[in-house]
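**Q** Take a look and give me a structure for this.
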Amino acid sequence: MTPHNELRLLPWSGPDGKPCYLSTDHNDSHLSRLADNTEEIQLGLAADLVAHAREILDDDETEPEELRRLSANLTEALKDAIRVATSRGHRLPASDLTTREGHEGPRLPAAAFG
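**A** Predicted structure coming up:
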């Protein structure tokens, strides 16, 4: 739940290209739901684009222009994903952002990294 004194970074920019923010007491407002839905669409499109990129990159006959287009699309999708992650990260409760005393977080075996 976003406290009313916190601004939510929205998943779109204003007409001048600057970030848009929402201040609301209700996470279930129309604009909050629209932002949630837009974030889900952006992340879904990014996942689809990654799958498409794998196909393109596996094809030895892919034209340079197609690779440039793919690169531009992946850049836009990454920009959107970073905005979603930033927005969601800002809305986490402060206790989730700090580690507990003596707890360094999850530990993975070296084999997990290849």
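
**Q** okay, CA-based contacts and neighbour counts for the rest of this
**A** Noted.

**Q** report the longest helix in the protein, please.
**A** In terms of residue count, the longest helix belonging to the chain (DSSP state H) is helix 30-58.

**Q** What residues sit buried inside it?
**A** S32, A35, D36, T38, E39, Q42, L43, A46, L49, V50, A53, I56 (16 or more other Cα atoms under 10 Å).

**Q** what's E76 in contact with, if anything?
**A** Applying Cα atoms under 8 Å, 6 or more residues apart in numbering to E76 gives no contacts.

**Q** picking that back up, which strands or helices does the longest helix of the chain pack on?
**A** strand 8-13, helix 64-90 (3 or more Cα pairs under 8 Å, 6 or more residues apart in numbering; DSSP states H and E).

**Q** 10 Å instead, please
**A** Contacting helix 30-58 under the criterion 3 or more Cα pairs under 10 Å, 6 or more residues apart in numbering; DSSP states H and E are the following elements: strand 8-13, strand 19-22, helix 64-90.

**Q** Could you also give me the structure for this next sequence, so I can compare it with the first?
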Amino acid sequence: MSNTPGRPTAPRLLPWTSPEGKPCYLIGDGDGAVSRVADDVEDAQLDMAAELLDHAADMLADDRATAPQLHFLAARMSESLHQTCRIAESRGAFLPVPESLN
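**A** Sure thing, here's the model as predicted:
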């Protein structure tokens, strides 16, 4: 995530939720400790999603995969897709608006 250090930004959707499951936001200049932790968590989530996709391709190519294995795979993929969508929403909020849309 690249915010301009030292400049306040719109609230950032963080890659985790509160204990009650509510979204967490950060207001800051994008250069603090929490921003760096959020960046690291997002990077780890995206890396895990890529690894999960590779695993899914292998498992789906194997005709010996069982229904419980495929169910577990689908559950993990659902979690990963949820995390990836959250990252896209968070990062998309900081994309510049093209001049033609202003």
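
**Q** what TM-score do we get after superposing?
**A** The TM-score (TM-score structural alignment, normalised by the length of the second structure) is 0.88; 97 aligned residues with a Cα RMSD of 1.6 Å.

**Q** Columns distance to M1 of the first structure on top of the buried residues of helix 30-58 of the first structure, output as CSV?
**A** CSV is the format used below for the buried residues of helix 30-58 of the first structure (distance: Cα to Cα, whole Å):
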residue, distance to M1 of the first structure
S32, 11
A35, 14
D36, 13
T38, 18
E39, 17
Q42, 22
L43, 21
A46, 26
L49, 31
V50, 31
A53, 36
I56, 40
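
**Q** Tell me the one among those residues nearest to L78 of the first structure.
**A** Using Cα to Cα, A46 is the member of these that lies nearest L78 of the first structure, at 7.5 Å.

**Q** gap between the aligned residue in the second structure for that closest one and S100 of the second structure?
**A** A46 of the first structure maps onto A49 of the second structure when the alignment is built from TM-score structural alignment. Counting by Cα to Cα, to the nearest Å, the separation of A49 of the second structure from S100 of the second structure is 34 Å.

**Q** just C85 of the second structure next, same as before
**A** Counting by Cα to Cα, the gap from C85 of the second structure to S100 of the second structure is 26 Å.

**Q** And for stretch 50-57 of the first structure, what's in contact with it?
**A** Contact with stretch 50-57 of the first structure is made by 44-47, 49, 58-59, 62-63, 66-67, 70-71, 73-74, 77, as judged by Cα atoms under 10 Å, 6 or more residues apart in numbering.

**Q** what about 8 Å?
**A** Here stretch 50-57 of the first structure has contacts from T62, L67, L70, L74, using Cα under 8 Å, 6+ apart.
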